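In: Give me a model of this one.
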Amino acid sequence: MAMIEISALLLVLLAVLLAGGVWIAISLMACGWVAMQFVAGGIPAGSVLATTIWGNSASWTLAALPLFIWMGEILYRTRLSEEMFRGLAPWLNWLPGRLMHVNVLACGIFGSVSGSSAATCATVAKIALPELKRRGYNEKLALGSLAGAGTLGILIPPSITMVVYAVAANVSIIQVFLAGFLPGLLVMALYSGYIAVWHLLHPEQAPPAEPKMSLREKLRESANLIPCMLLIALVFLSLLLGWATATECAAWGVLGSFGIAWWSGSLTKEAFWASVMGTTRITCMIMLILAGASFMSTSMAYTGIPAALAAWVDSLHLSPYALIAALTVMYILLGAALDGISMIVLTTAIVIPMIKAAGFDLVWFGIFLVLIVEMAEVSPPVGFNLFVLQTMSGKDSNTVALAALPFFFLLVAAVAIITVFPQIVMVLPELAFPK
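Out: Predicted coordinates:
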């Protein structure tokens, strides 16, 4: 069968399985198993399944995921969620959308220390969703903003995805990190702008405004945020100054969250075990999906579909901007079946020479690629943030996907902006490393 026919078959099979209510991880593994049947040479699918799942699961880096989730679970069971919103409400009351902007701000802050889209989305959603629902905010917009803002975990440095790209493309990791700051702020501004416009167009769906406060009252309310901000500062500085790895920082975060829970008087036996069980459920869900995605990614690599798609784009001999548009479409299609790191690893060898020939800077292309991976995180059927929010909110996949759709298009707009104005990406790396 031709590559196009195999790709169409796999996508249809995945859609049918998901529509039939089959577990996401099992659906991905089933598609990977079918893909292996088209591989020449009789490579045993069972052996690939076992080695791939073990190799991708036995990762020290992934140990940060359950730790950051546990940190969020502990903080969720303290009074921090209420105190966070109490502290931020007076300062955001003048903005259309008010506390809905907390999703974007919190994901931006937490993403700067977690480096993981799933961990950022899960942790902030655990705290924000119940509080926003209790205060009467639109649940669909809350889900969509969390799905979109959760992707900031891989855009705002440090980011595992950026490290993978820098190694694959043989460029400076520090330069790629520096290049991600301003695009991260750009995406946050786009998200907050959309939230503000949405509330201006739908004023009847906004909850009543919080009572006005004096500056002294605002500062007094914000004092409740001090423990949380100190914890974030500790985790961030430990990572930034090289005192600890991401996993070690996550462990310090758990320890600090226990300290906050003890200080607030909410560290009880019941709360402790509830946080453990909540972390176990979410981690098992995420790890099982990662296992299925890793097997499907490996199977796709064996079929040669990603490399063939990249080679086909190369054969078109497009102009620079047309090439970027074609690569955007290509990666969005790949994102329907592959996780972000697999997309980078499987296509870099072919795409990088094309980018060099077109005259684009490889550091700039790294941020472009991260933004495309962010799109994959919020686009069905394999949008990982959608899976996380689907599990945490209890909503069906279609509801979460439709809620995230506007934020997907905002990421498309961000790609267009950095393509037209590449200095948004390059100004910080060029200042730090003048040529």
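
In: Could you use CA atoms for every contact and neighbour count after this?
Out: Fine.

In: Next SSE downstream of the helix or strand where residue 409 lies?
Out: Per DSSP states H and E, residue 409 falls inside helix 397-420. The helix or strand immediately downstream of helix 397-420 is helix 423-432, counting by DSSP H and E.

In: Output the contacting helices and strands for that next one.
Out: helix 173-201, helix 362-377 (3 or more C-alpha pairs under 8 Å, 6 or more residues apart in numbering; DSSP states H and E).

In: from memory residue 107 sits against residue 148, does it?
Out: No - contact between residue 107 and residue 148 fails when scored by C-alpha atoms under 8 Å: they sit 9.4 Å apart.

In: now what about the helix holding residue 409, what contacts it?
Out: 140-141, 143-145, 147-148, 183, 186-187, 190-191, 368, 371-372, 374-375, 378-380, 386-387, 389-390, 424-425 (C-alpha atoms under 8 Å, 6 or more residues apart in numbering).

In: can you give me the angle it makes with helix 423-432?
Out: 60 degrees (axes from the mean of the first three to the mean of the last three C-alpha atoms, to 10 degrees).

In: Now show me the structure for the sequence below, then we'll compare the two:
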Amino acid sequence: MSMAFLSVLLLVLLFVLLGAGLWVAFALLGVGLAAMALFSNAPLGLVLATTLWGHSNSWALAALPLFIWMGEILFRSRLSEDMFEGLAPWMNRLPGRLLHVNIFACGIFAAVSGSSAATAATIGKLSIPELARRGYPERMVIGTLAGSATLGLLIPPSIILIVYGVATEQSIARLFVAGILPGLMLMALFAGYVVIWALLNRASLPLADPGIGLRERLRRARRLLPVLALIAGVIGSIYAGIASPTDAAAVGVVLALLLSWASGTLTRQSFVGGLMGATVTSCMIAFILAGASFLTVAMGFTGIPRLLAEWIGSLGLSTFTLLAALTAFFVVMGCFLDGISVVVLTASVIMPMVLHAGIDPLWFGIFLVIVVEMSQITPPVGFNLFVLQSLTGRDILTVARAALPFFFLMIAAIVLITLFPAIVTYLPDQM
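Out: Sure thing, here's the model as predicted:
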């Protein structure tokens, strides 16, 4: 049976199972079982049990529920209010003024959340009504929030980088550090776009708020200190080599609980709610990873990844052509699946191809996350679009149109890291 027919058959089976409404984890397990039963003589039950246990019993994976819990705790705290009050006085002099608060607040919350949807919901709940009350254009408010919230996937600690690291056996600490400069670059691109837009559309912006003195701005900026200390504690300990990502995640949870307690938002209800939210999300992701790990092993038995890599190699595609094709492929996949599912679904097939082409898997992880970020603001299954639709009451196409310029800015970011890979690799190489 030809490789092409076998690949198409398994792909059709996967989409049939997903289209039938089956959970992603069950769909992955089903395809893996079918592949092994039909196209190999391996002991099915033994491989299934060994794979599920081996990939679930992972110390690196322990960081996942802890970082999710940290984000859930801060989601229920006064963090977004403190960030708005601390950032707003410093944005008044920039072209675009308080639109920049969305960008920088999302960047800061992304560094303590790790979730794109949580970043959009947390910052959006405060900034959307506040900026609407002040008369800022709704389209730019939605667009800056939709684009900037995707930073939750890239700026460490990133949940999806943990998933990628576990699925591809890459160092999670190096992936975290690799995401810092690209994340800052994206923030600069977003802020630059807002500046240019504001200079071209001065009449669309409300009058600037009355200026306040330096002393008052510094006083308000003190509200940012706790969250900046939390970021420094988590990311700094990893970068300095003091703690592993799992150790740093445990420290982050403790600091988040202390921050929530100090702000008066830590109650029995918020504690239990955060713990249950983290449990549900962690179980979902871990279950998907277990299914994906079995599919990866099953693909190894069928030989599809190796044959596909050889076939791609025989086409003689340049690295740039291959990356362009993969970008289009991942964006299309992201139109129908969430980012974590995209990563775990494709890792087993894509990684041999990537390694065969001589692409650094660490660099490719950041490339993949940026592309998945793009899919978060593309209909019909862009999670950030759903969050903002619920916050604004606008239809999904209106929200998607507002986010479109930021989609193209992410394409620009991909071009930049492709032309200048040191943007990704410089900091990890210093560790």
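
In: where does the TM-score land?
Out: Here the TM-score for the pair of chains, by TM-score structural alignment, normalised by the length of the second structure, is 0.73; 407 aligned residues with a C-alpha RMSD of 4.6 Å.

In: circling back: deepest in the core, which of the helices and strands packed on helix 423-432 of the first structure is it.
Out: Neighbour counts (mean count of other C-alpha atoms under 10 Å) averaged over each of these peak at helix 362-377, with a mean of 25.

In: Pull out the buried positions in the helix holding residue 409 of the first structure.
Out: Buried residues in helix 397-420 of the first structure, counting neighbours by 16 or more other C-alpha atoms under 10 Å, are found at 397, 400-408, 410-412, 414-415, 418-419.

In: relative orientation of it and helix 173-201 in degrees?
Out: 120 degrees.

In: how distant is helix 397-420 of the first structure from the center of its chain?
Out: Relative to the chain's own centre, helix 397-420 of the first structure is displaced by 13 Å; criterion: C-alpha atoms, centre = their mean, to the nearest Å.

In: From residue 112 of the second structure, how far off is residue 154 of the second structure?
Out: Residue 154 of the second structure sits 12 Å away from residue 112 of the second structure, going by C-alpha to C-alpha, to the nearest Å.

In: Neighbour count for these two, which is higher?
Out: Counting neighbours by other C-alpha atoms under 10 Å for residue 154 of the second structure and for residue 112 shows that residue 154 has the greater number, 35 against 29.

In: What does that one correspond to in the first structure?
Out: For residue 154 of the second structure, the aligned position in the first structure is residue 152, judged by TM-score structural alignment.

In: Tell me if I'm right that that match and residue 114 touch.
Out: No - under the criterion of C-alpha under 8 Å, residue 152 of the first structure makes no contact with residue 114, lying 9.9 Å away.

In: Common neighbours of these two, please.
Out: The contact lists of residue 152 of the first structure and residue 114 share residue 120, where a contact means C-alpha under 8 Å, 6+ apart.

In: What segments of the stretch 151-300 of the first structure are helices?
Out: For the stretch 151-300 of the first structure, the helices defined by DSSP state H, counting those that start in this stretch occupy 152-155, 160-169, 173-201, 215-222, 226-240, 246-264, 269-303.

In: Deepest-packed of those helices, please.
Out: Taking mean count of other C-alpha under 10 Å, helix 152-155 is the most buried of the helices of the stretch 151-300 of the first structure, at a mean of 30.

In: how far is that helix from where the chain is centred?
Out: Worked out by C-alpha atoms, centre = their mean, helix 152-155 of the first structure lies 6 Å from the chain centre.

In: Distance to residue 91 of the first structure for the helices and strands packed on helix 423-432 of the first structure - can I get that in a markdown table?
Out: Formatted as a markdown table, those follow (distance: least, C-alpha to C-alpha, whole Å):
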| stretch | distance to residue 91 of the first structure |
| --- | --- |
| helix 173-201 | 14 |
| helix 362-377 | 29 |
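
In: nearest to residue 301 of the first structure, of those helices?
Out: helix 362-377 (17.7 Å; C-alpha to C-alpha).

In: Show me which positions of whatever helix or strand comes next after that closest one end up buried.
Out: Downstream of helix 362-377 of the first structure, the first helix or strand assigned by DSSP H and E is helix 384-393. Buried residues in helix 384-393 of the first structure, defined by neighbour count with 16+ other C-alpha under 10 Å: 384, 385, 386, 387, 388, 389, 390, 391.

In: how about the helices and strands packed on helix 423-432 of the first structure, which one is nearest residue 32 of the first structure?
Out: helix 362-377 (18.4 Å).

In: element containing residue 107 of the second structure?
Out: Short version, using DSSP H and E: residue 107 of the second structure is in helix 99-113.

In: tell me the angle that helix makes with helix 180-200.
Out: Using the same axes, to 10 degrees: helix 99-113 of the second structure against helix 180-200 is 160 degrees.

In: Tell me how far helix 99-113 of the second structure lies from the chain's centre.
Out: 13 Å.

In: Please apply the same query to stretch 127-147 of the first structure.
Out: On C-alpha atoms, centre = their mean, the centre of stretch 127-147 of the first structure falls 17 Å from the chain's centre.

In: Span of it from start to end?
Out: Rule used - C-alpha to C-alpha; the end-to-end distance of stretch 127-147 of the first structure is 14 Å.

In: same check, this time on stretch 367-386 of the second structure
Out: 24 Å.

In: With stretch 109-117 of the second structure instead?
Out: Stretch 109-117 of the second structure: ends 11 Å apart by C-alpha to C-alpha.

In: How much space separates the closest residue to residue 179 of the first structure other than its chain neighbours from residue 377 of the first structure?
Out: With sequence-adjacent residues excluded and distances taken as C-alpha to C-alpha, 6 or more residues apart in numbering, residue 179 of the first structure is closest to residue 425, at 4.9 Å. Residue 425 of the first structure is 21 Å from residue 377 of the first structure, where distance means C-alpha to C-alpha.

In: same thing with residue 244 of the first structure?
Out: Residue 244 of the first structure is 27 Å from residue 377 of the first structure, by C-alpha to C-alpha.

In: Can you tell me the centre-most residue of the second structure?
Out: Central residue of the second structure (C-alpha atoms, centre = their mean): residue 153, 1.7 Å from the mean position.

In: three-state assignment of residue 358 of the second structure?
Out: coil (DSSP: H, G, I helix; E, B strand; the rest coil).

In: for the residue lying closest to residue 286 of the first structure once chain neighbours are set aside, what are its contacts?
Out: Nearest residue to residue 286 of the first structure, sequence neighbours excluded (C-alpha to C-alpha, 6+ apart): residue 388, at 7.4 Å. Contacts for residue 388 of the first structure (C-alpha under 8 Å, 6+ apart) come out as 118, 121, 122, 286.

In: and if you look at residue 357 of the second structure?
Out: Taking C-alpha under 8 Å, 6+ apart, one finds 313, 319 in contact with residue 357 of the second structure.

In: Let's see that with 7 Å instead.
Out: Counting by C-alpha atoms under 7 Å, 6 or more residues apart in numbering, residue 357 of the second structure touches residue 319.
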